[in-house]
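Student: 3D model of this:
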Amino acid sequence: MMALCLASGSPRRRELLTALGYSFTAITTAIAEVPAAGESALDYVNRLAREKSEAAIAQQKPGDWILGSDTLIALDDKILEKPNDVEHFCWMMQQLSGRKHWVHTALALTEVSAAHDVAAQQQRCVTTEVSFKRLTDAEIMHYWHTGEPQGKAGGYAIQGFAERFVTRLNGSYSGVIGLPLYETEQLLRSVGFLPNWERVDEC
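Tutor: Take a look at the predicted model:
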């Protein structure tokens, strides 16, 4: 029987996939997150999701499926990564202040072959437009001291304190968190995975 593995160390992705009702194991894969020269934001995020998924192949059984995902924030032609330090964070918040940006979350679902290679693979990418209000320096520094920005793409977590900065969102809220629920479920169903609640007897 095929099994599902989530190739992600993100607690948020694990919570979202659990909320969908799927049984899965989760592992963390080590991938170098560095854009190639001239690589667009969409190409970069899709490549990272694919590489995370494929990096877990050796640890799974033939016939199993691995779900990899990555999220990044793009502002105009700039990719906003996770903050390196408070100065980098402040710069990103100043860039986002009073403007709209795009959150790209890519999915890569990979089937493990008998030779422990890629037997099949499907990808999706969901883009959400997010607008921030104009931020004061005091708001930016207060947000940094909450501890939320560390380790977050673009330096913020929409499901936390930063939701108060959002004036408009067009797209997938769960995609901004890190795993677009609708697209993830459709992808899993397309290869035969059903949520646990569909396996129980009707009342």
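Student: only C-alpha atoms for contact and neighbour calcs from this point on.
Tutor: Noted.
Student: The lengthiest strand in the chain: which residues count as buried?
Tutor: Longest among the strand segments of the chain by residue count, using DSSP state E, is strand 118-132. Buried residues in strand 118-132, defined by neighbour count with 16 or more other CA atoms under 10 Å: Val118, Gln121, Gln123, Arg124, Cys125, Val126, Thr127, Thr128, Glu129, Val130, Ser131, Phe132.
Student: May I have the residues that are in contact with Leu135?
Tutor: By CA atoms under 8 Å, 6 or more residues apart in numbering, the contact set of Leu135 is Met93, Gln94, Ser97, Gly98, Phe165.
Student: among these, who's most crowded?
Tutor: Counting neighbours by other CA atoms under 10 Å, Met93 leads these with 24 neighbours.
Student: out of everything not next to it in sequence, what's closest to that residue?
Tutor: Ile140 (6.8 Å; CA to CA, 6 or more residues apart in numbering).
Student: Then His104?
Tutor: Nearest to His104 is Thr127, by CA to CA, 6+ apart, at 4.5 Å.
Student: My guess is that neighbour contacts His101. True?
Tutor: No: between Thr127 and His101 there is no contact under CA atoms under 8 Å: 10.1 Å.
Student: Does Glu139 lie in a helix or a strand, and which?
Tutor: Taking DSSP states H and E as the criterion, Glu139 maps to helix 137-145.
Student: Give the buried residues for that helix.
Tutor: Neighbour-count burial for helix 137-145 [16+ other CA under 10 Å]: Ile140, Tyr143, Trp144.
Student: here's the other one to compare against:
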Amino acid sequence: MPRLILASNSPRRRQLLADLGLPYEVRLKDVDESYPAHLKGAEVAEFLAAHKASAYRDELVPGDVLLTADTIVCLDEYILNKPTDEEDAVRMLLQLQGRAHDVFTGVCLLTGEGKRVVFSDQTRVYFRTLSETDIRYYVQHYRPLDKAGAYGAQDWIGLVAVTRLEGSYFNVMGLPVHRVYTELEKLGFGVVNQ
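Tutor: The predicted structure is shown next:
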């Protein structure tokens, strides 16, 4: 029986994968998330997803499919990583408010047989203008310090600030499930294959 392994601590990715109806197990490792400075946007997300997968390569056996992912937020050409503290989160959200930005999620599927599929998805997110009071409320009550760009679209700020999306909402949450499912089906992982 093939085994799907999710290498992510993200509760959102876990829930999205569970919602697909596919059984999976979770494996976690600390992996360096630095990337070459010349990479931009989707290239960064894909590089990080593939880099994470390489840390598990020697643990996979035939029949395994490992899924790794990385989500980044880009405002113009500038990448907004996870904030370092609450003030950094406030600073990021002040930059995003009233503007559009892009969310890229890179995904790597690596099989125990050595096959590797790397891809990314892009979603354009439009934020309405927010007051600093609203932003500070969100940061203090929802503590988005583990999220790229200092926000979660599924949180309070998504309800009050996101006015429009061009692309997949689930991509903004951290996993472009439509594309993940299609690629998993090609590898023999789909609900009809269970």
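Student: In contact with the aligned partner of the residue nearest to His104 of structure 1 in structure 2: list those residues for me.
Tutor: Residue correspondence to structure 2 (TM-score structural alignment): Thr127 of structure 1 is matched to Gln122. Gln122 of structure 2 makes contact with Ala42, Asp102, Val103, Phe104, Thr105, Gly167, Ser168, Asn171 under the criterion CA under 8 Å, 6+ apart.
Student: tell me the angle of the host helix or strand of the third one relative to strand 116-127?
Tutor: Val103 of structure 2 is part of strand 100-111 when elements are defined by DSSP H and E. Here strand 100-111 of structure 2 points in a direction 160 degrees away from that of strand 116-127 (axes from the mean of the first three to the mean of the last three CA atoms, to 10 degrees).
Student: Strand 100-111 of structure 2 maps to which residues in structure 1?
Tutor: Under TM-score structural alignment, the match for strand 100-111 of structure 2 is residues 100-111.
Student: How far does the matching stretch sit from its chain's centre?
Tutor: Distance of stretch 100-111 of structure 1 from the chain centroid (CA atoms, centre = their mean, to the nearest Å) equals 6 Å.
Student: again with stretch 130-140 of structure 2
Tutor: Centroid separation for stretch 130-140 of structure 2 versus its chain: 23 Å, with CA atoms, centre = their mean.
Student: Which residue of structure 1 is paired with Tyr169 of structure 2 in the alignment?
Tutor: Going residue by residue (TM-score structural alignment), Tyr169 of structure 2 aligns to Tyr173.
Student: before we move on, back to that, so how far does the helix holding Glu139 of structure 1 sit from its counterpart in structure 2?
Tutor: Its matched residues in structure 2 lie on average 0.6 Å from helix 137-145 of structure 1 after superposition (mean CA distance after the TM-score superposition for structure 1).
Student: what element comes up after that helix heading to the C-terminus?
Tutor: strand 166-170.
Student: if we can go back for a sec, which bit of structure 2 covers the helix holding Glu139 of structure 1?
Tutor: Under TM-score structural alignment, the match for helix 137-145 of structure 1 is residues 132-140.
Student: what residues does that stretch touch?
Tutor: Residues contacting stretch 132-140 of structure 2 (CA under 8 Å, 6+ apart): Glu86, Ala89, Val90, Leu93, Leu94, Trp156, Ile157.
Student: Dump those residues into TSV; add secondary structure and distance to His178 of structure 2 as well.
Tutor: Formatted as TSV, the contacts of stretch 132-140 of structure 2 follow (DSSP: H, G, I helix; E, B strand; the rest coil; distance: CA to CA, whole Å):
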residue	secondary structure	distance to His178 of structure 2
Glu86	helix	33
Ala89	helix	30
Val90	helix	32
Leu93	helix	28
Leu94	helix	31
Trp156	helix	25
Ile157	helix	24
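Student: Which one of those residues sits in the busiest neighbourhood?
Tutor: Ala89 leads the contacts of stretch 132-140 of structure 2 on contacts (other CA under 10 Å) with 28 neighbours.
Student: which residues does whichever residue in structure 1 pairs up with Asp70 of structure 2 contact?
Tutor: Matched by TM-score structural alignment, Asp70 of structure 2 corresponds to Asp70 in structure 1. By CA under 8 Å, 6+ apart, the contact set of Asp70 of structure 1 is Val45, Asn46, Leu48, Ala49, Thr105, Ala106, Leu107, Gly178.
Student: which non-adjacent residue is nearest the third one?
Tutor: Distance criterion CA to CA, 6+ apart; nearest residue to Leu48 of structure 1, sequence neighbours excluded, is Asp70 at 6.3 Å.
Student: before we move on, the earlier item: from memory the match of Tyr169 of structure 2 sits against Pro180, does it?
Tutor: Yes: the pair Tyr173 of structure 1 / Pro180 is scored as a contact, 7.5 Å apart, by CA under 8 Å.
Student: So if I had to pick from the two, which one is more boxed in?
Tutor: The neighbour count for Tyr173 of structure 1 versus Pro180, taken as other CA under 10 Å, is higher for Pro180 (25 against 18).
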